[in-house]
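# any chance you can model this:
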Amino acid sequence: MTISDARATQLARLGFAARGLVYLLVGWFAVDAAMRGGTIADNQGAIGSLADEKLGVVILAIVAAGLLGYAIWRLTEAIADPERIMQDAKGAVKRIGHVVSGVAHLILAWTAARLALHPATGSGGRSPGDDSARDWTAWLLSVPLGRFLVAAVAIGILAAALMQAQKAWKGNFIRDLHNDSSLPSYVCTMGRLGYGARAVVFAIVAGFFAVAAWQSHATEAGGMADALAMLQDQPGGKWLLAATGIGLGLFGVYSFIEARFRRVSVRIPG
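This is a model prediction of the structure:
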């Protein structure tokens, strides 16, 4: 049995909404940590926090389905190249980015599905993604040319950060929405602030992996929550963390808008 193109497209739209919910939670945890000393959470930690909520199992199941649909969309974009972007090196990099995004959302979908089936294992707002980053880095460092592989990961994440920054600067992502010219200007502003916040977080994570490669120590690697914690530790860190959290939350809101207005068409190869 194969999933239809139309159903996959609907799941991809649900995926934007699921991503929006996750980023809203990440942003909330960051602002709460800045203002009230709460716990910082990454994407997986934010998903885990849903397990203890009323109807948490149902919400997690919906989030898992949506993130799976989003992952399928990204991976089919990379494999089938429906936008015909594989014309030059820039297009090749974009397709690689689609693969990375697809795999990342598959992991998040698996996390949500596992918690829906076993809600007692919820993270309670902790950040298992940071531990996973260090575990994978340790494994990479144990293989031949491991330091170069970790350095390659750092370069890839830095490239992603630059792409996010470019979107924030140019605001051309708004063209991916239906009737983009008729949408209020604040929609683009929210997206730009959201992409800017992601660029900051990705750049810090890239720095973690660069240091891990340079020192050949997996403990130097880290993920989103570690990046947010680093911001908090800087002079004026309370406000840096709060501002970044607000930006990530706005990215979540923009993701909800994408769920409604994004041009999405999934074509399953076969």
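# going forward, measure contacts between C-alpha atoms and count neighbours the same way
OK.
# now do the buried residues in stretch 236-253.
Under the neighbour-count criterion of 16 or more other C-alpha atoms under 10 Å, stretch 236-253 has 237-253 buried.
# who touches that stretch?
Residues external to stretch 236-253 that are found in contact with it (C-alpha atoms under 8 Å, 6 or more residues apart in numbering): 19-32, 34-35, 190-191, 193-198, 228-229, 231-232.
# which PyMOL command selects the buried ones in those?
In PyMOL syntax, the buried subset of the contacts of stretch 236-253 is picked out as below (16+ other C-alpha under 10 Å):
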select buried, resi 19+20+21+22+23+24+25+26+27+28+29+30+31+32+34+190+191+193+194+195+196+197+198+228+229+231+232
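# let's see which of the contacts of stretch 236-253 end up in helices.
Using DSSP state H, the subset of these located in helices is 19-32, 34-35, 190-191, 193-198, 228-229, 231-232.
# look up how far D226 lies from the closest residue to L141 other than its chain neighbours.
Using C-alpha to C-alpha, 6 or more residues apart in numbering and skipping the chain neighbours, the partner closest in space to L141 is R147 (5.7 Å). For R147, the distance to D226 equals 21 Å [C-alpha to C-alpha, to the nearest Å].
# same check, this time on F251
Using C-alpha to C-alpha, one gets 19 Å for the distance from F251 to D226.
# again with V58
Between V58 and D226 the computed distance is 29 Å (C-alpha to C-alpha).
# who has more neighbours out of the two?
Neighbour tally, V58 and D226, criterion other C-alpha atoms under 10 Å: the higher count belongs to D226, 22 against 13.
# quick one: that one is in a helix?
Yes: D226: assigned to a helix according to DSSP: H, G, I helix; E, B strand; the rest coil.
# that one reaches D131, doesn't it?
No: in this structure D226 lies outside contact range of D131 using C-alpha atoms under 8 Å: 9.9 Å.
# and for T121, the neighbour number?
Counted with other C-alpha under 10 Å, the neighbours of T121 add up to 13.
# which SSE is the nearest residue to it once chain neighbours are set aside in?
Distance criterion C-alpha to C-alpha, 6+ apart; nearest residue to T121, sequence neighbours excluded, is L115 at 6.4 Å. Using DSSP states H and E, the secondary-structure element containing L115 is helix 89-117.
# next one: the helix or strand just after that helix to chain centre, how far?
Remark: after helix 89-117, the chain's next helix or strand is helix 128-142, criterion DSSP H and E. Taking the mean of its C-alpha atoms, helix 128-142 sits 18 Å from the chain's own mean (C-alpha atoms, centre = their mean, to the nearest Å).
# let's compare: structure for the following, please.
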Amino acid sequence: MHSRTSMSTSIWRNQAGTRRAAGPLTEGAGRAGFTARGVLYLLVGMLALQFAFGGGRRQADQGGALAEVAEQPFGAVLLWALGAGLCGMALWRLSEALFGAAGPDGRTGKKRLSSAARAVFYGFVAYSVLSFAAGARGSGSGSSDGRSRDVTARVLELPGGQWFMGVAGAAVACAGVVIGVRAVARRYRKHLRLGEIPPQTRRLVDTAGVVGGAARGLVFAAAGVFTLRAAVEYEPGQAKGMDDTLRSFTETTMGSWLLVGVAIGLVLFGAFSFAMARWRRL
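Okay, here's the model as predicted:
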């Protein structure tokens, strides 16, 4: 018993030591990742606002955001910087999966699994952005709606594909609800160094965190419902990417005003990501 306890303690100390040694690298990577995420959400929200008010020539999704960046002065440099930042986010999440995250529950299996899944997600997003920056315009800027329908069609053709898509859609919808509830409950506060944030700025961060997180959760939940509907009806065309999901909000009784509210929320989530880059515990 004593031998097993000593071994466990030694392993924990080795992991903690490795995490501390990689600390400056992973911390910088994480902060760059939050900044890059903030830029993407800020742009998507602004594109959605343009559409809500009858303008806009780009889709309100990652592809539209990247195309917008590419047209700016030094656009190519900005695209590579965004891709590098998202690589940093994937690296930081991977370090959490391997060595544990900050906080008392940072080394639990649930937390590690969540970090690993996020590392894969951000790795994929980083790859698409870097591919776009390298000239493969179809990979990063393609329609999220078209990709969603294509993937759904392929999966539905597989044995058990209808069940898989149904479960995936339900999982995304539930994740959206969880994201929104956690934002409204201000669960993000436990990750922030609140003592370093001036009181007035803290109120602004809370506004951005609550409204932005709720809007992000609503988009995820709606996209999940559309995917679930596509599986139930065996109709790939029912699946929607971010752009079509946002546009669908104009079909509600609130009309374009719901899209305006969600778009403002996404802009605020972008600003909240910048705050996380500055004050989050990593």
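# re earlier: quick one: map the residue nearest to T121 of structure 1 onto structure 2.
Aligned counterpart of L115 of structure 1 in structure 2: F132 (TM-score structural alignment).
# how far away is that match from G255 of structure 2?
Going from F132 of structure 2 to G255 of structure 2 by C-alpha to C-alpha gives 34 Å.
# what do you get for R281 of structure 2?
Separation of R281 of structure 2 from G255 of structure 2 (C-alpha to C-alpha) stands at 40 Å.
# D32 of structure 1 matches what in structure 2?
Counting by TM-score structural alignment, the partner of D32 of structure 1 is Q50.
# about what we covered before: for the helix holding L115 of structure 1, buried residues please.
Neighbour count says helix 89-117 of structure 1 has 91, 93-103, 105-116 buried, by 16+ other C-alpha under 10 Å.
# can you list contacts of the one helix or strand S3 of structure 2 maps to?
According to DSSP H and E, S3 of structure 2 maps onto helix 2-21. Contact partners of helix 2-21 of structure 2, identified using C-alpha under 8 Å, 6+ apart, comprise 95, 99-100.
# recalculate using a threshold of 6 Å.
The contact list for helix 2-21 of structure 2 (C-alpha atoms under 6 Å, 6 or more residues apart in numbering) reads F99.
# got the buried residues for that helix?
Judged by neighbour count using 16+ other C-alpha under 10 Å, the buried positions of helix 2-21 of structure 2 are R19.
# swap in stretch 52-59 of structure 1?
Quick answer for stretch 52-59 of structure 1 (16+ other C-alpha under 10 Å): 56-57, 59.
# tell me who's in contact with the spatially most central residue of structure 2.
Nearest residue to the geometric centre of structure 2 (C-alpha atoms, centre = their mean): R37, 7.1 Å. Residues near R37 of structure 2 by C-alpha under 6 Å, 6+ apart: none.
# that one maps to what in structure 1?
Aligned by TM-score structural alignment, R37 of structure 2 pairs with R19 of structure 1.
# and G245 of structure 1, what pairs with it in structure 2?
Using TM-score structural alignment, the equivalent of G245 of structure 1 in structure 2 is A263.
# for the closest residue to its match other than its chain neighbours, what are its contacts?
Leaving aside its sequence neighbours, A263 of structure 2 sits nearest to G45 (C-alpha to C-alpha, 6+ apart; 4.5 Å). G45 of structure 2 sits next to 263, 266-267 when contact means C-alpha under 6 Å, 6+ apart.
# considering these, which are maintained in structure 1?
Listed in the original numbering, the contacts of G45 of structure 2 still in contact in structure 1 are 263, 266-267 (both residues aligned by TM-score structural alignment, their matches' C-alpha atoms under 6 Å).
# from the residues you listed, which land in helices?
Within these, residues falling in helices by DSSP H are 263, 266-267.
# how about these in a markdown table, adding distance to G169 of structure 2?
Shown next, in a markdown table, are those (distance: C-alpha to C-alpha, whole Å):
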| residue | distance to G169 of structure 2 |
| --- | --- |
| A263 | 23 |
| L266 | 21 |
| V267 | 25 |
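# so G85 of structure 2 makes contact with T35?
No: between G85 of structure 2 and T35 there is no contact under C-alpha atoms under 6 Å: 7.2 Å.
# one step back: ok, the residue nearest to L141 of structure 1 - how many residues close by?
The tally of other residues near R147 of structure 1 (other C-alpha under 10 Å) stands at 23.
# so what corresponds to it in structure 2?
R147 of structure 1 maps onto Q162 in structure 2, by TM-score structural alignment.
# contacts only, for A154 of structure 1.
For A154 of structure 1, the contact set (C-alpha under 6 Å, 6+ apart) comprises 206, 209-210.
# how far away is it from A160 of structure 1?
Counting by C-alpha to C-alpha, the gap from A154 of structure 1 to A160 of structure 1 is 10 Å.
# again, but for I59 of structure 1
Using C-alpha to C-alpha, I59 of structure 1 is found at 29 Å from A160 of structure 1.
# could you do L50 of structure 1 as well?
For L50 of structure 1, the distance to A160 of structure 1 - C-alpha to C-alpha - is 28 Å.
# more neighbours, the two?
Between L50 of structure 1 and A160, counted using other C-alpha under 10 Å, L50 has the larger neighbour count: 25 against 22.
# wait, doesn't that one sit right on V57?
No: at 8.0 Å, L50 of structure 1 does not count as touching V57 under the criterion of C-alpha under 6 Å.
# got the buried residues for the helix or strand in which Q162 of structure 2 is found?
Taking DSSP H and E as the criterion, Q162 of structure 2 maps to helix 161-184. By 16+ other C-alpha under 10 Å, the buried positions in helix 161-184 of structure 2 come out as 161-162, 164-184.
# go on, stretch 188-207 of structure 2?
Residues of stretch 188-207 of structure 2 classed as buried by neighbour count (16+ other C-alpha under 10 Å): 188, 192, 205-207.
# show the end-to-end separation of it, please.
So stretch 188-207 of structure 2: terminal residues 12 Å apart, C-alpha to C-alpha.
# which residues are in contact with that stretch?
279-281.
# okay if I get the residues you listed as CSV plus secondary structure, neighbour count and distance to S139 of structure 2?
Putting the contacts of stretch 188-207 of structure 2 into CSV (DSSP: H, G, I helix; E, B strand; the rest coil; neighbours: other C-alpha atoms under 10 Å; distance: C-alpha to C-alpha, whole Å) gives the following:
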residue, secondary structure, neighbour count, distance to S139 of structure 2
W279, helix, 17, 33
R280, strand, 20, 31
R281, coil, 17, 33
